[in-house]
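In: After the sequence you'll find the predicted model.
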Amino acid sequence: MPRFAANLSLMYTEVPFLDRFEAAEQDGFTAVEFLFPYAWAPQDLAQRLQAHGLQQVLLNAPPGGADRASMATAWDRGERGTACLPGREAEFRAGVQEALLYAQALQCPRIHVMAGLAPQGVSPEVLLATYVANLRWAAQQAAKAGCAVLIEPINPRDMPGYYLQRQDHAHAVVQAVAEPALKVQMDLYHCQIVEGDVATKLRHYLPTGAVAHIQMAGVPERQEPDAGELHFPYLLDLIDSLGYTGWVGCEYRPRLGAQPGATRTGLGWMAAYRSAAHR
């Protein structure tokens, strides 16, 4: 059966961030992921994980910034990654090194490195060459730390201008980089919006071993996976049948928002799926 990780950046927003670890444990999660941890000291996050018996399975490298303070605010400034951006290689490397420090402190085996928004006036060849070179360096550094670097196609409706949008592009980049520590993060929400045919994509890519993490959300609202145009019981059964043993991140926004108990109220889908799988 697929193993679910709570995304603490999008879920449990009804409570302060550091209280979300306890909330996830109370709802039966044994693993968590989040986006950018750089506003909190790594030792504080590690203490929360240990106190609540949780495994950190994914975190994002900073989307920009040259030091921890600027990394913590980069997303709010509109930064969406630097991996494909020529001229920002030093900033990219600083971000990866900071992410690896957090990954080691949290015993997290995967970091997602964002590509960035493709700048106007730069040729596709230069963007690709910059992206490949940066990812090769990052994968080599991550391998030394026993960690994997992940790249994720993101749909242009939610993130206009994002460089990496398609599954085939991501897998071609992985092949071009040719480093074992570089893998793909396959978000079924983004995949459906950009390409559709999600089940066929799963059948094609999961057997390659290049997909190291899966995420899901209902489409198109990015809410619980029990509504919308994707039938997740079918897709989760398919993922299981294909031998995928990694985590499935619940990267969705509860439909009740930040109301008290909103996340827990929306978790009926998980109990229903687990119950049906055991029949």
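Out: Everything's here; your move.
In: all contacts plus neighbour counts: C-alpha atoms, from now on.
Out: Will do.
In: quick one, strands of the stretch 151-279 of the chain?
Out: Secondary structure of the stretch 151-279 of the chain, counting by DSSP state E, counting those that start in this stretch: strands at 182-187, 211-216, 247-250.
In: Tabulate those (JSON lines), appending mean neighbour count.
Out: Shown next, in JSON lines, are the strands of the stretch 151-279 of the chain (neighbours: other C-alpha atoms under 10 Å):
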{"stretch": "strand 182-187", "mean neighbour count": "25"}
{"stretch": "strand 211-216", "mean neighbour count": "22"}
{"stretch": "strand 247-250", "mean neighbour count": "23"}
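In: Put this next to the first one:
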Amino acid sequence: MPRFAANLSMLYNEHEFLDRFAAAAKDGFKAVEYLFPYAFDAQDLKQRLNDNGLQQVLINAPPGDWDAGERGLACLPGSESEFQTSFHTALTYADALNCPRIHVMAGLKPLGADLALVEQTYMQNIAWAAAEAQKSGRDVLIEPINTRDMPGFFLNYQSQAHHIIQHIGAPNVKVQMDLYHCQIMEGDLATKIRQYLPTGRVGHFQIAGVPMRHEPDFGELNHPYLFELIDEVSAACGWEGWIGCEYRPARGPVTNGTHDGLAWLFE
């Protein structure tokens, strides 16, 4: 089986956030990820990791004003200074948590904007972030997100992400290959895993059941087959990454709701 990381932004919502680390460790997780840790002191988070023997394998850079509808800053012309400030904040947390990967959300395409300028802005911002991250040995991840959950998002397809990475040419820029988003936008997951994982450009996977984003044993995907395939391809190409469990438990935030939905992992 691949190595799985609990996404504490979505899992264990029956607990307060800082108590989710212990809950994940109790269920056997060895690693965690979450979206935006910036409401918490980095040293408090580090203590929870240490207390529970967990690795931090992924965080997101600040996305801008989430409540106002922003979903990342990287593709927004005119927001370069804000993007750089936010990414330096992410680097500070990544250093404190010994986190090797920072996901940078692309953002929503501004209405009426010149798409060539939007793409140019995005590539320049990601290239700058890669250079900054390289100083401390961090990877920058970019993630195609489906247009149903996030209409107007700049980055939607695996081929688009890999094209951007090849154009930038920085070895520490990689794709966060979320199989939930990929299935909704493209399908043909097995072929894409075989195609892209050996390139060295995939830094992280994420999973959820399709279409409801519940546990991976809910919905239309055959996750046991996909896990075996990831193991097979990883063994051949030397990939040693993690799979983030970024789903909403079907039972919701009820007592033991997340634990009771982990039959897919315990089997």
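Out: Received, thanks. Here the structure is a predicted model, which means the values were calculated and not measured.
In: Can you get me a residue count around L18 of the second structure?
Out: Look at L18 of the second structure: counted by other C-alpha atoms under 10 Å, it has 15 neighbours.
In: Quick check: whatever residue of the first structure lines up with E240 of the second structure vs L182 of the first structure, distance?
Out: Taking TM-score structural alignment, the alignment pairs E240 of the second structure with T245 from the first structure. Distance, T245 of the first structure to L182 of the first structure, using C-alpha to C-alpha, to the nearest Å: 18 Å.
In: M123 of the second structure matches what in the first structure?
Out: Using TM-score structural alignment, the equivalent of M123 of the second structure in the first structure is V132.
In: Same check on G203 of the second structure?
Out: By TM-score structural alignment, G203 of the second structure lines up with A212 in the first structure.
In: just W66 of the second structure next, same as before
Out: In the first structure, W66 of the second structure lands on W75 (TM-score structural alignment).
In: Select the longest helix from the second structure.
Out: Criterion DSSP state H: the longest helix present in the second structure is helix 115-134.
In: orientation of it relative to strand 173-178 in degrees?
Out: 100 degrees (axes from the mean of the first three to the mean of the last three C-alpha atoms, to 10 degrees).
In: mind listing what the aligned residue in the second structure for V184 of the first structure touches?
Out: Structural alignment (TM-score structural alignment) places V184 of the first structure against V175 in the second structure. For V175 of the second structure, the contact set (C-alpha atoms under 8 Å, 6 or more residues apart in numbering) comprises 141-143, 161-162, 201-204.
In: just curious, which of those is nearest to N52 of the second structure?
Out: Relative to N52 of the second structure, the closest of those is H204; by C-alpha to C-alpha it sits at 22.4 Å.
In: after superposition, how close is whichever strand or helix holds Q47 of the second structure to the first structure?
Out: Using DSSP states H and E, the element containing Q47 of the second structure is helix 42-51. Superposed on the first structure, helix 42-51 of the second structure shows a mean distance to its aligned partners of 0.4 Å (mean C-alpha distance after the TM-score superposition for the first structure).
In: Just the residues contacting that helix, thanks.
Out: In contact with helix 42-51 of the second structure (C-alpha under 8 Å, 6+ apart) are residues 18, 21-22, 55-56, 93, 96-97.
In: Let me have these in CSV, extended by secondary structure and distance to E228 of the second structure.
Out: Listed next are those as CSV, based on DSSP: H, G, I helix; E, B strand; the rest coil; distance: C-alpha to C-alpha, whole Å:
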residue, secondary structure, distance to E228 of the second structure
L18, helix, 33
F21, helix, 27
A22, helix, 28
Q55, strand, 23
Q56, strand, 24
Y93, helix, 33
A96, helix, 34
L97, helix, 30
